[in-house]
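# sequence and predicted structure, then a few things I'm wondering about:
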Amino acid sequence: MSSFAAERRATYREVLAVRQFRALFVAQLLSLVGDRAAAVALGVLVYERSRSPLLAATVFGLTFLPHLFAAPLSVLVDRMPRRRVLVLCDLARVPLVLLMLVPDAPLALLFVLLGLVTLCEVPFDAARTVVMRSVLDDDQYPVGVALSSAVYEASLLIGSLGGGLLVAALSVRGCLLFDVATFVVSAVVVRLLVDEHAPVVEPDEQQSGLRQTLHFLLAPATRRMLWLALVVAGVATGAEGLSVTVAYSLGGGASLTGVLAAAIPAGTLLAGLLVPRLLTRTQQRRVALPLAGVTVGALALCALPVGVPTLVGLWALIGAGCAVLVIANPVVMAAVPDAHRGRAFGICSSVLMAAQAVGILAAGTLADHLSPTRALAVLGGLGAVALLPVALRGLAAAEGAADARHEVVAG
């Protein structure tokens, strides 16, 4: 009873009033805005020089690939002061982007530079997350995660449009210089407003290894929450990967593609902001499985002969269920000691990226043999099967608790 009474719902104003979180929030915002603009600008540059849609698409693919190598890079966060990692990652990206401005630079060089720029995001995000966990208390941290997630989803939602407008207004060169400026300002903000946050060094070096980090991540409660997040991320990303195919199969073309592509991040943004604001930490953990069920259920309903507005609503529900990821982050960070959080963040990022890749591959394979909407329904069914072990374990735990209460009453 006392643990429930101790929990409270922190407000967004309260979280934004924390100086160091506010600095991290601004740094993340600057980084995302600059990166989205630079990705669009580089995509335009590559297409103008090559006239190859594949090479232009490769630009956007390279913004995700380095996260597969997140685990080894994130170890830096457990070895160096976290503020230093943040500043070095920002400053390292400045010369890399400037090199992209070299006239007639080979496309292969541009791809390598973009990959290296994205690679710097991995320890930056890990350090930002670990510092955020340190400066916010247990009730504030889920709200801080929600704000960070909202910024990310909003960048996906408006990134292409905003990047296109910036390219039109500033030119490709101007967008890349704008990206450089965001990194410089971010580094200054972090250096002036964020404390050093030296990592906790454990006396036994072996205890800081991969095996011990996995031990924390694979604890039953943490493992179940991670599994929910992986399943939801995988099937939701698979649905996003079919947005073009679904739109054209319904005769909607490019306009419907844009609406569907925006519906999932919009649903994630809204639900991600509401869940931590309206629910306590215990309540959030309780709704994690139902939220995952919303995603797979909405996918399954896509096979029904519904109109386009209803389909868009279902896609927004797919995104709403992704609020599970906002719930999972605080659970994982609470289960892992400070000395292991950088590595833990990297492992989770790598596994999450792998789950998204599997989701896209599965969705594409299904769509090759079925209609796009039926492929989505089957993907939802596979997701439901994957959630079944967690659901059964939760049911068994509930029955065990009910039996225990009955014995107490009978006694």
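Nice, thanks for sending it over.

# when you work out contacts or count neighbours from here on, use the C-alpha atoms and nothing else.
Fine.

# what's the local residue count around residue 391?
The number of residues packed near residue 391 is 17, by other CA atoms under 10 Å.

# what's it in contact with, if anything?
Residue 391 makes contact with residue 289, according to CA atoms under 8 Å, 6 or more residues apart in numbering.

# let's see it at 10 Å
With contacts defined as CA atoms under 10 Å, 6 or more residues apart in numbering, the neighbours of residue 391 are 224, 289-290, 293, 384-385, 397.

# same thing with residue 407?
residue 401.

# once you drop chain neighbours, what's closest to residue 122?
Ranked by CA to CA, 6 or more residues apart in numbering and with sequence neighbours excluded, the top spatial neighbour of residue 122 is residue 70, at 5.6 Å.

# the one you found reaches residue 126, doesn't it?
Yes: proximity of residue 70 to residue 126 meets the contact threshold set by CA atoms under 10 Å, at 8.8 Å.

# quick one: common contacting residues for the two?
Contact criterion CA under 10 Å, 6+ apart; residues bridging residue 70 and residue 126 by contacting each: 342-346, 349.

# of the residues you listed - the most surrounded one?
Taking other CA under 10 Å to define a neighbour, the member of the shared contacts of residue 70 and residue 126 with the most is residue 342, carrying 33 neighbours.

# residue nearest the middle of this structure, spatially speaking?
Central residue of the chain (CA atoms, centre = their mean): residue 149, 6.8 Å from the mean position.

# putting a second one here so we can go through both:
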Amino acid sequence: MPSNSPSPAGGPRDAADTPHGPTRPRDPSAAPRAATAHPAEPVQVSAPSPERADLIDPKPSPALRDQAPAASPEPTPRGYRAVFAVREFRAVFAAHLLSLLGVVVSELALTVLVYDLTGSPLLSALTVALGFLPYLVGGTLFAGVADRYPARRVLVTCDLICAGCVAVMVLPGTPVGGLLALRCLVASVSPVFTGTRMAALTDILGEGDLYVLGRSLLRIVSQSALLIGFGVGGVLLAALSARGAITITVGTFLCSAALLRFGTRDRPARTGGDRGGALLKESLAGARVVLADRRIRALMLLFWVPALFVVAPEALAAPYADEIGLGPAALGLLMCAMPVGHIAAELYAGAVLAPRIRSRIVLPVAAAGLLPLLLYGLRPGMVLTLVALALAGVGAAYIIGLDQWFVDAVPEELRGRAMTLLTAGLMTVQGIGMALAGLAAEFLPVHRVVAGSGAIGVVCTLLLVREVSRTARSTAPADGSRTEVRDGADQHMTSG
């Protein structure tokens, strides 16, 4: 379905899920209290009698030392392996792969189909732009769905809506206007799906490190789609017509819906079940409450602002390649460099860094993440440009720690709406950033536009980092202690 996807539902958890459920860690003081509530009689340990002392060998024989323990318990999985040990997450992950494939292939095939029908580059480009613009509408007006209805029902319904829209696109009689309208509908559903899935992950994985790593895995898949998704779509379009390629995506959406329906548990709605009242009013009210909170607003902007500026080199990759005299093959490398850096940094942060370290690097990495774009001011050649783009991708590693801050800051009853709004804003600012970069490049050299985007972005991010630091201090407990984290990730910077 939309470029991000899991659900909170699922059948009974198996043994692998048990250690990772969304329960709070036990109070360290609870175990001692339980142990001493009914003290047993003291047990007297007597020394061995002198006549039996010769039978006690203080050093085990080599044969005994070499024997393996009879039944040593298997080590508890950690890191990303611990996330995959949760059965419900495996279903969500597989559904995300399928729905993401459906989105990428349908976008590419629909662009080709519209161009074949009209011969208009403008309408073909508009098809791509419609993947961004409706996010704001859908994420703002329909955000209440994420908390108002059970998450599994929302996710499955969204997948079925996407499958239905794509099925109508395939019909030969569907006019171009109808194709664009259906594209808008799919894009409007996407933020609801993504926000609901993000909130549902806290039910499946808890609100601690497993949630952060689960979001990271889904984001890595989304980034990988930029590397291989369009390649798969290109292969399909080489073997099939545009409508034939779109037909395949109907099956991917239906399979995603089936995985979510039968692979996840049915949990109640966050706001107490289906309720009457205007959905639009509830969605807008939730958005006002979320944005009125200074801490949540600052964290949300820290997701959005760097994304607004980091898309400039991607939007202008083709003009920049032409400016420095590179060919189509080099253009492909320019498009891949930033996702490669992002994936590598995210994998390292998730697999190697401890949660406390990931939290500590959020603000420094966010502040420095756009600095590599300043290298464009030198009008660099191929190699230095690839380095700058890869480093800019590495800068997105701050998001993995920011995910934990955000889920800690948002009240549970607002979580679905907050995460839907987060997703909608993230996609919208990326579309705006691309449009602004293209507009600026009409009047200025491309390398200056990218460098200027990096410079402005660094200044804006530094101001935002200062605000996030202030809100962290203002929300800290009076005694200075840190609130304990509870145990149980878009196309570009997301998420999802």
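Here it is on my side, so go on. Since the model is a prediction, treat every value here as computed from it, not as a measurement.

# quick one: TM-score?
The TM-score (TM-score structural alignment, normalised by the length of structure 1) is 0.87; 397 aligned residues with a CA RMSD of 3.0 Å.

# in which helix or strand does the residue nearest to the centre of structure 1 reside?
helix 140-193 (DSSP states H and E).

# matching residues in structure 2 for that helix?
With TM-score structural alignment applied, helix 140-193 of structure 1 matches the range 210-263 in structure 2.

# pull up the distance across that stretch, start to finish.
Using CA to CA, to the nearest Å, the end-to-end distance of stretch 210-263 of structure 2 comes to 19 Å.

# the residue nearest to the centre of structure 1 reaches residue 276, doesn't it?
No: assessed by CA under 10 Å, residue 149 of structure 1 is found out of contact with residue 276, at 11.6 Å.

# who touches both of those two?
With CA under 10 Å, 6+ apart, residue 149 of structure 1 and residue 276 have common neighbours 143, 323, 326.

# now do the first one against residue 91 of structure 1, distance only.
Right, residue 143 of structure 1. Note on residue 143 of structure 1: its distance to residue 91 of structure 1, by CA to CA, is 29 Å.

# who has more neighbours, those two?
residue 143 (29 against 19).

# which position in structure 2 aligns with residue 258 of structure 1?
Aligned counterpart of residue 258 of structure 1 in structure 2: residue 332 (TM-score structural alignment).

# residue 389 of structure 1 now?
Mapped onto structure 2 by TM-score structural alignment, residue 389 of structure 1 lines up with residue 463.

# with structure 2 overlaid, how far apart is stretch 36-46 of structure 1 on average?
Once fitted to structure 2, stretch 36-46 of structure 1 is off its aligned match by 1.5 Å on average (mean CA distance after the TM-score superposition for structure 1).

# which part of structure 2 lines up with that stretch?
Using TM-score structural alignment, the partner range for stretch 36-46 of structure 1 is residues 104-114.

# kindly name the residues of structure 1 that line up with stretch 352-372 of structure 2.
With TM-score structural alignment applied, stretch 352-372 of structure 2 matches the range 278-298 in structure 1.

# then stretch 407-417 of structure 2?
By TM-score structural alignment, stretch 407-417 of structure 2 lines up with residues 333-343 in structure 1.

# from residue 355 of structure 1, how far out is residue 95 of structure 1?
Using CA to CA, residue 95 of structure 1 is found at 33 Å from residue 355 of structure 1.

# before we move on, the earlier item: so which of the shared contacts of residue 70 and residue 126 of structure 1 are in helices?
Within those, residues falling in helices by DSSP state H are 342-346, 349.

# OK, contacts around the residue nearest to residue 122 of structure 1?
Counting by CA under 10 Å, 6+ apart, residue 70 of structure 1 has contacts 119-123, 125-126, 342-351, 353.

# want to throw the ones in helices among the shared contacts of residue 70 and residue 126 of structure 1 into JSON lines with distance to residue 76 of structure 1?
Converted to JSON lines, those look like this (distance: CA to CA, whole Å):
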{"residue": "342", "distance to residue 76 of structure 1": "7"}
{"residue": "343", "distance to residue 76 of structure 1": "8"}
{"residue": "344", "distance to residue 76 of structure 1": "12"}
{"residue": "345", "distance to residue 76 of structure 1": "11"}
{"residue": "346", "distance to residue 76 of structure 1": "10"}
{"residue": "349", "distance to residue 76 of structure 1": "15"}
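
# so who does residue 114 of structure 2 touch?
The contact partners of residue 114 of structure 2, by CA under 10 Å, 6+ apart, come to 120-121, 123-127, 175-177, 179-180, 242.

# how near is it to residue 123 of structure 2?
Residue 114 of structure 2 is 7 Å from residue 123 of structure 2, by CA to CA.

# and for those two, which residues touch both?
Common neighbours of residue 114 of structure 2 and residue 123, using CA under 10 Å, 6+ apart, are 176-177, 180.

# would CSV of those residues with neighbour count and distance to residue 77 of structure 2 be doable?
Formatted as CSV, these follow (neighbours: other CA atoms under 10 Å; distance: CA to CA, whole Å):
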residue, neighbour count, distance to residue 77 of structure 2
176, 16, 51
177, 11, 51
180, 22, 46
